[in-house]
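Peer 1: Starting from these lines, generate the structure:
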Amino acid sequence: MRPVRVLVHLNNLALGGAQLNAVDIARTLRDRGHDPVLFAQGVAGPAPLVEVAAGHGLEVVVAGGPDSPHGEVRRRLGRLAAEHGSQLLHAWEVRAARNSYFGPGRYGRLPVVSTFYGIRMLRGLPRHQPLVLGLGALLGDGRAFGHRDVSLIEPPVNTAADAPGQVDGAAFRREHGIADDELLLAIVTRLVPALEKDAGAELTVEAVRRLADPRVRLVVVGTGPSQAALRARAAAVNAELGRQAVLVPGPLADPRPAYQAADIVLGMGGSALRGLAFAKPVVVHGAAGYTAVHEPGPLVEPHASRCMYGFGSGERSPEALAGQLRPLLDDPDRRARLGAWGREWVVGRFSLDSVTTAFEELYARVLDRPAGAAGWLRDLEQMVRYEFTKPAALRLLGR
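Peer 2: Below you'll find the model as predicted:
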């Protein structure tokens, strides 16, 4: 494919799955001869994703702050597109898609591709520009919402960097006082109510309490609004068990040592996939109390089509999770078999190289289309309805 100058609009600067996916894909595009530049709206506190991108030799252009007016952010996005000579804009998630639509993509001047890696379709995305979904289960919903060009490109895993032996897991265990003969459960997540990520961590803390197994330790790596409550619950469980069974150390810019150190990984989405890439057995978290061991059998395709997520009955049962964990904790051979199978499975389906190739093919298809404002104008009423009053929209459009 001929080189492409692509402007990548990140949804935010948190160490979330979609943002890390965007950085990994941009780096791989750069290594293949393309010219990506990254853009994001500023945040109030630290922006660790900027450091992650810099570690890959990528610059993130940050505009404004969390409360900056939409128009200011979009004007800066437009100036960056002009300075860069961008041929295509790749918007990650809903806010970035809206900024792109009303910014450099206005009147169809710059083609825009939007990627949405959520688990439930949202309205307010432009319907006449290409939309990439990460879950096969959402393709029907995307079309039902009126999207004309929907593709499935599942979230990538950097199976070269996320691989057994690439980082020092033993050092992570020593740093946190975890003995070689202890069994470590690891969760790497953002501790936020969205997608019930915090609920999965809370459920696992309670499962550790019920296991009451002196060999078992749990580490929850990550931060977010629910961190203080989780730390308080961990302290109560540790006091009850009389030992430091649960650790909540906070975020890591590079969480790979936690995956490498683990005996079992628990989580959802990209975190679960990374656990598999490190050849660890994985217990998948989901909504409404869902937990399941990821193993060969009937759950493989549903987990894949939902990007390692599930939907429970509403009963959040620590006993059921403890029942799933106990056989894994007691059987090192089964852990090894599941780890080897999981590594092979994720490399075959979710490797960064194959996902980047899929995006290259989409870019080529979009750039081969004739430019025009027709599709942009067909979305205008819908986009105004979801974000602006009519007078504000007309001012934004310069009318």
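Peer 1: only C-alpha atoms for contact and neighbour calcs from this point on.
Peer 2: Fine.
Peer 1: quick one: contacts for F172?
Peer 2: Residues counted as contacts of F172 (Cα atoms under 8 Å, 6 or more residues apart in numbering) are P257, A258, A261.
Peer 1: list the contacts for V8?
Peer 2: Counting by Cα under 8 Å, 6+ apart, V8 touches A22, A26, P36, V37, L38, F39, L89, H90, A91, W92.
Peer 1: how about 10 Å then?
Peer 2: 22-23, 25-26, 36-40, 60, 81, 86, 88-92, 96, 112-114 (Cα atoms under 10 Å, 6 or more residues apart in numbering).
Peer 1: Here is a second sequence; please produce its structure as well for comparison:
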Amino acid sequence: MSGDAGLWCDRLVRGLEQHEFDLYALSRSRQQEDEGWVPLPPQVSRVRTAPLWTADDDGVSHGRRARRRFAECYGELVGAVCAGAAPGADGPSGCGSDESADASADLADRFGSALYGLAELAREEGGLVGALRSDAAVRTLERACRAPGALRTAREARVPDLLAVTAHLERALRPLTLDWYGDDGLGAADLCHAAAGGPAALPGLLARHFCGVPLLVTEYGVQLRSHYLGLGPDAAAPAVRALLGAFHGRLAAEVYRRAEILTPGNAHARRWQERCGADRARIRTVYPGMDASRFAEVGESPDRAEPDTLVWVGRVEPAKDLISLLHAFAEVRKEEPKARLRIVGAPCGPEGAAYLGHCRALAAQLFPDEAEGAHAVGDNPVSFEEIGGPEAPTLPDAYAAGAVVVLSSVVEGFPISLVEAMLCGRATVSTDVGAVVEVIGGTGLVVPPRNPRALAEACVALLHDPERRARLGAAARARALELFTVEQNIAAFHGIYLRIVSHCPVRRVVLDASGEPRPFAAPAESHVPGRWTGPTARVLPRTAPGWAATAPVRATPLAAAEGA
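Peer 2: All right, here's what the predicted structure looks like:
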């Protein structure tokens, strides 16, 4: 796992040193694997990895009975996908499907039963890579698309569409064939903590199915929403978008239905989960934790800011809408000729590099070098920088330079850069996307997205009023220290871990040295830090009433494979 989600997972494991962890990671690309390993704390006992980005043909040749089982299970799965729009297909505030409640529940049951049927087949007969890639799988999908009651868009699917959907499903279902679900793997954990939803949560879902291990799912960016945003009209044909959207909607609903507790990172993610069928009683919002200490010096020294400077910090990509920011800054300069804009960030992939080039060209067009006035020849009022450069050696230094920090995104989950600016005690101007309003809570100005004029007016209002900037910055820092620190995040998950293992203990039979059952060998105190069980006890899979657990809690985080 990389990015902000990987940083959060690392802080969580290091902070919960009273628990024991096994890490199970699904990598999404070779580049992610080549980035290397981070030093692990002593509470991590084992790390197991599996790539989702590649899978050779496993060479498994199924017999007639196994092929018939596969056809039945896969047919049920794609039949449920093709039968209608999944929950959440219209977003958290859409009208949703026209299915009745009973029909929707029936489709959810069909999808779940088929998913677990495929997992059981893989466990008994071997891998499913060849079967999921086979012509039989394509024909099964085609029959489901042509069946009565199928989605109208699905009925229009042509051969290239069917091949594209089959390839995507094979990749998404690769966790079904992993050898992680025995007593020497996830079955030995007291709980599985999935660090994302979607295919990344499948190992935890199967550990629950095979071994009764409770599942905790954390989503700081909803995987279903990311799928919808990533698979736009330019990326795939309508039939492909409809079928894959229905599949991921069904998978999200199954994960939410089976999870013991869901911990979205904000109310925006929570609404998506509820729209997909998550039980509100099992949802606990837990904000991501930020390391406040690295921003303490800047936050306690607000006078370091340059009074006429706006700062933007983040990954350079189209979703950040720097084009609108540049046009807004052109309006700002009409009111504040001395104003400057510092854009600090690196491009995100080839698309980000191309976007950065476009932004540089636009800046040169909007602000040609001035021969006189506030700036010397060749001194453009817009600068493009990266962290580590002479002007911004560190991230806190980047925020310290600005009197106002600006966020101009059109798409945003949890705005990490906004929290960092708040910890630095900076007044902010943000677009109303994602969880921005929830994070700001009245300590900054919020404007509509894609509205350069509104963005400019808000920036000018703060540049003209230093006392208001100071008040908002102080309030923002106080709010961030109260809600968005590592300490509050770790304390919340510590309580959730103990709650889950106390209410949903994994039931196992404990045998003594002679092999005789010990029905009361593991009392409730076994979940309290300390060694309460005898040194000769060993644990076997669930076969009869009674339960045992290691002490402290043995948690198994599952690293996200997609969207991290």
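Peer 1: List the TM-score for the superposed pair.
Peer 2: Superposed pair, TM-score by TM-score structural alignment, normalised by the length of the first structure: 0.67. Supporting alignment: 332 aligned residues with a Cα RMSD of 4.3 Å.
Peer 1: The residue mapped onto N21 of the first structure from the second structure and F484 of the second structure, how far apart?
Peer 2: If you follow N21 of the first structure across to the second structure using TM-score structural alignment, you land on W8. For W8 of the second structure, the distance to F484 of the second structure equals 12 Å [Cα to Cα, to the nearest Å].
Peer 1: now I387 of the second structure
Peer 2: As judged by Cα to Cα, I387 of the second structure and F484 of the second structure stand 23 Å apart.
Peer 1: ok, which stretches of the second structure are strands?
Peer 2: Counting by DSSP state E, the second structure has these strands, from start to end: 20-27, 44-51, 191-194, 215-219, 261-264, 306-313, 340-344, 382-385, 402-407, 427-431, 445-447, 509-511, 538-540, 554-559.
Peer 1: so where do the helices sit in the stretch 151-300 of the first structure?
Peer 2: Assigned by DSSP state H, counting those that start in this stretch, the helices in the stretch 151-300 of the first structure fall at 169-175, 197-211, 227-241, 256-261, 269-277, 300-305.
Peer 1: export those to TSV and tack on distance to E387 of the first structure?
Peer 2: Listed next are the helices of the stretch 151-300 of the first structure as TSV, based on distance: least, Cα to Cα, whole Å:
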stretch	distance to E387 of the first structure
helix 169-175	45
helix 197-211	27
helix 227-241	31
helix 256-261	38
helix 269-277	29
helix 300-305	31
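Peer 1: Out of those, which is closest to V73 of the first structure?
Peer 2: helix 269-277 (28.6 Å; Cα to Cα).
Peer 1: Report the mean distance between the helix ranked longest in the first structure and its aligned residues in the second structure.
Peer 2: Identified as the longest helix of the first structure according to DSSP state H is helix 332-350. Mean deviation of helix 332-350 of the first structure relative to the second structure after superposition (mean Cα distance after the TM-score superposition for the first structure): 1.6 Å.
Peer 1: Quick one: the residues in the second structure that that helix pairs up with.
Peer 2: Using TM-score structural alignment, helix 332-350 of the first structure pairs with 466-484 in the second structure.
Peer 1: on that earlier part again, pull out the buried positions in the longest helix of the first structure.
Peer 2: Within helix 332-350 of the first structure, the residues scored as buried using 16 or more other Cα atoms under 10 Å are R335, A336, L338, G339, A340, W341, G342, R343, W345, V346, V347, F350.
Peer 1: how much space between the residue nearest in space to the middle of the second structure and Q273 of the second structure?
Peer 2: Taking Cα atoms, centre = their mean, the centroid of the second structure lies closest to G221, which sits 3.8 Å from it. Distance of G221 of the second structure to Q273 of the second structure, given as Cα to Cα: 11 Å.
Peer 1: Report the set of residues contacting both of these two.
Peer 2: What both G221 of the second structure and Q273 touch, as defined by Cα under 10 Å, 6+ apart, is the set P264.
Peer 1: ok so, going back, can you list residues touching both of W8 and F484 of the second structure?
Peer 2: P288, G289, M290, D291.
Peer 1: Turn these into a markdown table, including distance to L325 of the second structure.
Peer 2: Shown next, in a markdown table, are the shared contacts of W8 and F484 of the second structure (distance: Cα to Cα, whole Å):
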| residue | distance to L325 of the second structure |
| --- | --- |
| P288 | 27 |
| G289 | 28 |
| M290 | 26 |
| D291 | 28 |
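Peer 1: count of residues packed around L13 of the first structure?
Peer 2: By the criterion of other Cα atoms under 10 Å, L13 of the first structure has 21 neighbours.
Peer 1: Isn't it up against A22?
Peer 2: No. Checked against Cα atoms under 10 Å, the pair L13 of the first structure and A22 is beyond contact range at 11.1 Å.
Peer 1: hmm, back to that, can you find the partner of the residue nearest to the centre of the second structure in the first structure?
Peer 2: By TM-score structural alignment, G221 of the second structure lines up with G118 in the first structure.
Peer 1: So that match versus G17 of the first structure, what's the distance?
Peer 2: Counting by Cα to Cα - G118 of the first structure and G17 of the first structure are separated by 10 Å.
Peer 1: tell me, what's touching the two both at once?
Peer 2: G269.
Peer 1: right, so of the helices of the stretch 151-300 of the first structure, which gets closest to P327 of the first structure?
Peer 2: For the helices of the stretch 151-300 of the first structure, proximity to P327 of the first structure was assessed by Cα to Cα; helix 197-211 is nearest, at 11.5 Å.
Peer 1: contacting residues for the aligned residue in the second structure for A279 of the first structure?
Peer 2: By TM-score structural alignment, A279 of the first structure lines up with G425 in the second structure. By Cα under 10 Å, 6+ apart, the contact set of G425 of the second structure is 295-296, 298-302, 399-400, 403, 419, 469-478, 480.
Peer 1: and what of T140 of the second structure?
Peer 2: With contact set as Cα under 10 Å, 6+ apart, T140 of the second structure has these partners: A71, E72, Y74, G75, E76, V78, G79, S134, L162, T166.
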